[in-house]
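Novice: Fold the following, please.
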Amino acid sequence: MSSGCPFSKSSSAGICPMKIDNQTVQQARNGGENEEHKDSGTISPKCPFGYDSETFKLGPLSCMLCRALLYESSKCVPCAHKFCKVCVSRFKDCPLCGADIEKIEPDDDLQTTVDKFIDGHARIKRFQVSEDSKEVGNEQNNVIYGDVSMERGAFLVQQAMRAFHAKNLESAQSRLNICAEDIREQLQTQGNTQELCSQLGAVLGMMGDCCRALGNTASALKYYEESAEVLSKLPAKDLELVHTLSVSLNKIGDLRYYDGDLESARTYYTRALDVRRDAIKEKSNVSSQIVDFAVSLAKVADVNRSLRNEDAAIKGFQEAIHRLESLKLNSNDAVLEQRRLSVLQFLHTQITDKQSSVPNSSA
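Specialist: Next up, the predicted model:
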């Protein structure tokens, strides 16, 4: 059994935006082009700049280097090709035409256009008439927004992940901030639904990753803690939720560990272990969950060794080894098999070399 990204439900195709690149997303909801369609509650589903999630790939609003929407749009002089500031600053020659870059100038007008595109991306205006307004003959309607083929949050996450993988961290952080603000607004109007809380927890975790990559440990810790707080209140039945929660807890543990607070690190590692232990009790046939569980065992065991609790450490390492050696994967799980073998190698090293005490932070 597999679970979906918390944003996959927001895509009409049910696809995780983290895995979407240039593939087409099926358009699901169409608004009427004519005035007569107002009776059904919708008007034309047009982005202010003519794009929706299906048609928008790479274009004049994209950086050809990170493949995400432009952030701090900058123009190379003299060739005038445009990229994100962070992306193009790594080059001495224009990466598109090869011309020498004499200087880089901000393009504020283009960035304004990009920001407007993000603000109005692929939204349908929907009109709702309340019962009260019908009774009094009030024709003024409340406007709410929907999406054509991919929800705004899923689109923002997609753009953030493109930027993050290209190491344009400020761009990724900016898009995730907008996404988090959107979700918080929805929580205020719709209440703490499981879907919205799951999405917020995932976005907060990604924001923590951005801060950590930027060297801002304090902010990273804050976002991971908020992510864990939000997700821990939800029923731990969805595998994606379990994974996101346990990863956030482990990352808090990692930061505490590297800061020298071993007791606190063990507390968070143990919480992650308990979450994963409960998950494999419910779904013992999910191979990725078994590997995650073994990683958590290794983390708790490693910090126990650092705290000079050697018996507990050896017990944890041995249980993790037993779990992984008992796991049989098919040929289609090559990536997971590689991870299983990597973790096994680490565990065997811990058994034979008691001097090694750095926690594995791959999960």
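
Novice: all contacts plus neighbour counts: C-alpha atoms, from now on.
Specialist: Noted.

Novice: Tell me where this structure has strands.
Specialist: 73-77, 82-84, 103-106, 123-128, 142-147 (DSSP state E).

Novice: chain center to the third one, what's the gap?
Specialist: Relative to its parent chain, strand 103-106 has a centroid offset of 31 Å by C-alpha atoms, centre = their mean, to the nearest Å.

Novice: helices and strands around that strand, which ones?
Specialist: Packing contacts for strand 103-106, counted by 3 or more C-alpha pairs under 8 Å, 6 or more residues apart in numbering; DSSP states H and E, involve strand 73-77.

Novice: how about the strand it packs on: buried residues?
Specialist: Going by neighbour count (16 or more other C-alpha atoms under 10 Å), the buried part of strand 73-77 is 73-77.

Novice: Of the residues you listed, just say which sits nearest to Ala220.
Specialist: If you rank these by distance to Ala220 using C-alpha to C-alpha, Ser73 comes first, at 26.2 Å.

Novice: show me what contacts the closest residue to the closest one other than its chain neighbours?
Specialist: Excluding the flanking residues, the one nearest Ser73 by C-alpha to C-alpha, 6 or more residues apart in numbering is Cys84, at 4.9 Å. Taking C-alpha atoms under 8 Å, 6 or more residues apart in numbering, we find Cys84 in contact with 63, 70-74.

Novice: Try it again at 10 Å.
Specialist: Cys84 makes contact with 62-75, 106-107, 111, 163, 168, 171, according to C-alpha atoms under 10 Å, 6 or more residues apart in numbering.

Novice: To compare with the earlier structure, here is another sequence to fold:
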Amino acid sequence: MLSHHGRFWFLVQFGIRCAVCVISPKCPFGYDSQTFKIGPFSCIICQALLFECNRCVPCTHVFCKACISRFSDCPLCGADIEKIEADTNLQSVVDRFIDGHARIKRSPVDTDEKEVIGEKKTVIYEDVSLERGAFLVQQAMRAFRANNVESAKSRLSLCAQDIREQLEIAGNTSELCSQLGAVLGMLGDCCRAMGDGTSAVGYFDESVTFLSKVETDDLEVTHTLSVSLNKIGDLKYYEGDLKAARDHYFRALDVRRNAIKDSSKAPSQVLDVAVSLAKVADVDRNLDAEDSATQGFQEAINLLESLKINSEENALEQRRVSVLEFLNGQLSKKQSD
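Specialist: The predicted model follows:
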């Protein structure tokens, strides 16, 4: 899933700096930067920007190719679909919207600065890749949830390219590295959903590289880093490479353990540690290291049994109970053997 990577730390407000006034942004296509409305450029099936736009014949309604290919009747009007045809003209407009709409960025207002050339106001423009990044990630998440994975991958690839360009200018700042790490993790999810395990590992591995450069106690960055490591471990596990799987699971466990050493030990973090302990222990059992496996399962059980969760956090408590049942089942399985 993409959820854990769903970080909008790079969503910033539009603003305009000029000599005497602030002008509210207005897109001629009706795009609203606050609500992400995209009007006629959206597909009603996936609720995201049109991707590989196709038109139904004879009703002429347009959708993403991947979305409309699942239907025999138009989901908008109910007409029989005789065939679908690529609408390259509309797709070209959508692509221009992505490439050009948010490229002009108004700088933050500086009331002390007066820039006048003759009697004309000067509006200063700058790159807006981060604002565009928030928009692209939002569209990618919509598409991914609707199983339009190619669309999601395309939007995320553009976002990653934008952030890489910023990295070349600004260097490896914590903010940019965390942004790129999260987006690369989402690209890994897309590749995994498409059955491309090799590319998925590549993206997850690069995600780990950039997130590891971030020196922060940010809970979400830590979680995203450990999740990317776990996903590499999962893919290696399914490939049968248990030693590589264990290595990545253990690295994730190490990240999560360090996160709770000098922190308030949020319940979600403790749960993450327990899950990582279970993953490592499961691999140990498959590698015939039963003593290590038993020790890992028991350590995770002890953590969860001592974990106190507020009554209003129902979802977290349900997760704790579920993981605890699994762990107890693993120990019971050994005893029955």
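
Novice: Let me see the TM-score of these two.
Specialist: Remark: TM-score between the superposed chains equals 0.88 [TM-score structural alignment, normalised by the length of the second structure]; 321 aligned residues with a C-alpha RMSD of 2.7 Å.

Novice: out of the buried residues of strand 73-77 of the first structure, who's nearest Ser342 of the first structure?
Specialist: The closest of the buried residues of strand 73-77 of the first structure to Ser342 of the first structure turns out to be Ser73 (C-alpha to C-alpha; 41.0 Å).

Novice: That closest one maps to what in the second structure?
Specialist: Matched to the second structure by TM-score structural alignment, Ser73 of the first structure sits across from Cys53.

Novice: Next one: its match relative to Asp272 of the second structure, how far apart?
Specialist: Taking C-alpha to C-alpha, to the nearest Å as the measure, Cys53 of the second structure falls 41 Å from Asp272 of the second structure.

Novice: Let's have the strands of the first structure in JSON lines, adding distance to Arg184 of the first structure.
Specialist: Below are those laid out as JSON lines (distance: least, C-alpha to C-alpha, whole Å):
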{"stretch": "strand 73-77", "distance to Arg184 of the first structure": "28"}
{"stretch": "strand 82-84", "distance to Arg184 of the first structure": "28"}
{"stretch": "strand 103-106", "distance to Arg184 of the first structure": "32"}
{"stretch": "strand 123-128", "distance to Arg184 of the first structure": "18"}
{"stretch": "strand 142-147", "distance to Arg184 of the first structure": "15"}
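
Novice: didn't the match of Ser73 of the first structure look like it was pressed against Thr60?
Specialist: No: if you go by C-alpha atoms under 10 Å, Cys53 of the second structure and Thr60 don't touch, sitting 11.6 Å apart.

Novice: which neighbours do these two share?
Specialist: 84-85, 87.

Novice: Could you check which residue of the first structure pairs with Asp217 of the second structure?
Specialist: Matched to the first structure by TM-score structural alignment, Asp217 of the second structure sits across from Lys237.

Novice: again but with Glu85 of the second structure, I slipped
Specialist: By TM-score structural alignment, Glu85 of the second structure lines up with Glu105.

Novice: do Leu327 of the second structure as well
Specialist: Aligned against the first structure by TM-score structural alignment, Leu327 of the second structure finds its counterpart in Leu347.

Novice: Okay, the closest residue to its match other than its chain neighbours and Glu325 of the first structure: tell me how far apart.
Specialist: Using C-alpha to C-alpha, 6+ apart and skipping residues adjacent in sequence, the residue nearest Leu347 of the first structure is Phe317, 6.0 Å away. Distance, Phe317 of the first structure to Glu325 of the first structure, using C-alpha to C-alpha: 12 Å.

Novice: Looking at the two, which is more packed in?
Specialist: For Phe317 of the first structure and Glu325, the more surrounded residue by other C-alpha atoms under 10 Å is Phe317, and the numbers stand at 25 against 12.

Novice: how far is stretch 231-241 of the first structure from where the chain is centred?
Specialist: On C-alpha atoms, centre = their mean, the centre of stretch 231-241 of the first structure falls 16 Å from that of its chain.

Novice: Test my guess that His154 of the first structure contacts Ser11.
Specialist: Wrong residue type there; residue 154 of the first structure is Ala, not His. Yes: under the criterion of C-alpha under 10 Å, Ala154 of the first structure makes contact with Ser11 at 6.9 Å.

Novice: Please look at Pro267 of the second structure and Ala259 and confirm they touch.
Specialist: No: applying C-alpha under 10 Å, one finds Pro267 of the second structure not in contact with Ala259, separated by 12.0 Å.

Novice: Need the overlap of contacts for those two.
Specialist: The contact sets of Pro267 of the second structure and Ala259 overlap at Val273 (C-alpha under 10 Å, 6+ apart).
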